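**Student:** Got a predicted structure here, sequence first:
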Amino acid sequence: MSKSLNIPWILAIGWMATIFYLSHQPGEESGELSSIVAAVFSVIPLPEDQLHYLVRKGAHVFAYFLLAILFYSASRKWYVALVISVIYAMSDEFHQKFIPGRSGQISDVGIDSLGVILGVFTFAVFYRKKQSASSE
């Protein structure tokens, strides 16, 4: 296997490590990071608590959207990307139960899974378009 074939797997595992790092932050630190990001989006006319909530849940969708794309790119199989990413979402929420100020939420696994489904679908559409364009 050439080194270039390993890059997608390295990126996927590296993104898993990033998710783990962010999930390992105590609740107060995680909340501060969310507040900083929410401040960037403060031009959106929403109450601060709603904006903060949307930023946090949007981060879940984005993180697992990207994770699914990376695993799909590495494996070239949608079901591998789906299964690994959803299992990782479940393990991540379990992990958060042991972090001060954090709690594992089943609803967050659902939100993460939405990101996974969107990522798998998006990659599948672009991958098929690329394959059909290269076969013409």
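**Tutor:** Alright, I've got the coordinates. Numbers count the residues shown, from 1 in each chain.
**Student:** use CA for all of it now, contacts and neighbours both
**Tutor:** Noted.
**Student:** Could you measure from residue 45 over to residue 38?
**Tutor:** Distance, residue 45 to residue 38, using C-alpha to C-alpha, to the nearest Å: 12 Å.
**Student:** Which of those two has more residues huddled nearby?
**Tutor:** More crowded of residue 45 and residue 38, by other C-alpha atoms under 10 Å: residue 38, with 21 against 9.
**Student:** Check which helix or strand that one maps to.
**Tutor:** If you go by DSSP states H and E, residue 38 is part of helix 27-40.
**Student:** Show me what that helix is packed against.
**Tutor:** The contact analysis (3 or more C-alpha pairs under 8 Å, 6 or more residues apart in numbering; DSSP states H and E) places helix 27-40 against helix 48-75.
**Student:** And here is the other one:
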Amino acid sequence: MLWAAVIFFMSAHAGSDFDGTGPLAAIKRWLVGLVAPVFGPETDIVNVAAHFTEYLVFGVLLFLAAHQTWPNAKTVQLALIAIALASLYAVTDEFHQSFVPGRLCDSADWLTDTLGAALGASAAATLSSASFSSHLRVFRDC
């Protein structure tokens, strides 16, 4: 729930809100510094990276929450639940952004959010699966 609140907070602000000073402005400058050499300083890739990263973390957290709630469920089912919940939240997030000055409701952002959540949930599912854990044990014992 805390991460959903972080996403809501970020969605309640336009990118220009983070141009001043403070920790959020520092994060934005860091992201711009990472992508500017590749994509140019005026690219919107920072927005894409922010959406993808927010929802990648959200996918991991939702998978972990689903695993705690339904410990006997299959890993694939838990990952699909996490992805579906994140995607549904992304729809409400985009709707919320339509009311924020300087933001808009964008289906491409929803898709980016869903893909980030899918990668996060899939990674968490892979790392939590018994077969992956046993492979790590074999590798560690070598």
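**Tutor:** That came in fine, so what should we check first? All values derive from a computational prediction rather than experimental measurement.
**Student:** Could you get me the TM-score between them?
**Tutor:** Aligned and superposed, the two chains score 0.76 in TM-score terms (TM-score structural alignment, normalised by the length of structure 1); 120 aligned residues with a C-alpha RMSD of 2.3 Å.
**Student:** how close does residue 86 of structure 1 get to residue 109 of structure 1?
**Tutor:** Counting by C-alpha to C-alpha, the gap from residue 86 of structure 1 to residue 109 of structure 1 is 8 Å.
**Student:** Now do the shared contacts for these two.
**Tutor:** Common contacts of residue 86 of structure 1 and residue 109 (C-alpha atoms under 8 Å, 6 or more residues apart in numbering): none found.
**Student:** Show me what the helix holding residue 38 of structure 1 is in contact with.
**Tutor:** 22, 23, 51, 52, 55, 56, 99, 100, 101, 102.
**Student:** What subset of the residues you listed is buried?
**Tutor:** Buried by 16 or more other C-alpha atoms under 10 Å: 23, 51, 52, 55, 56, 102, out of these.
**Student:** ok, now how distant is the fifth one from residue 119 of structure 1?
**Tutor:** This means residue 56 of structure 1. According to C-alpha to C-alpha, residue 56 of structure 1 stands 18 Å off from residue 119 of structure 1.
**Student:** Who are the contact partners of the residue most central in space within structure 2?
**Tutor:** By C-alpha atoms, centre = their mean, structure 2 has its centre lying nearest to residue 55, at 1.5 Å. Contact analysis of residue 55 of structure 2 by C-alpha under 8 Å, 6+ apart lists 86, 113, 114, 116, 117, 120.
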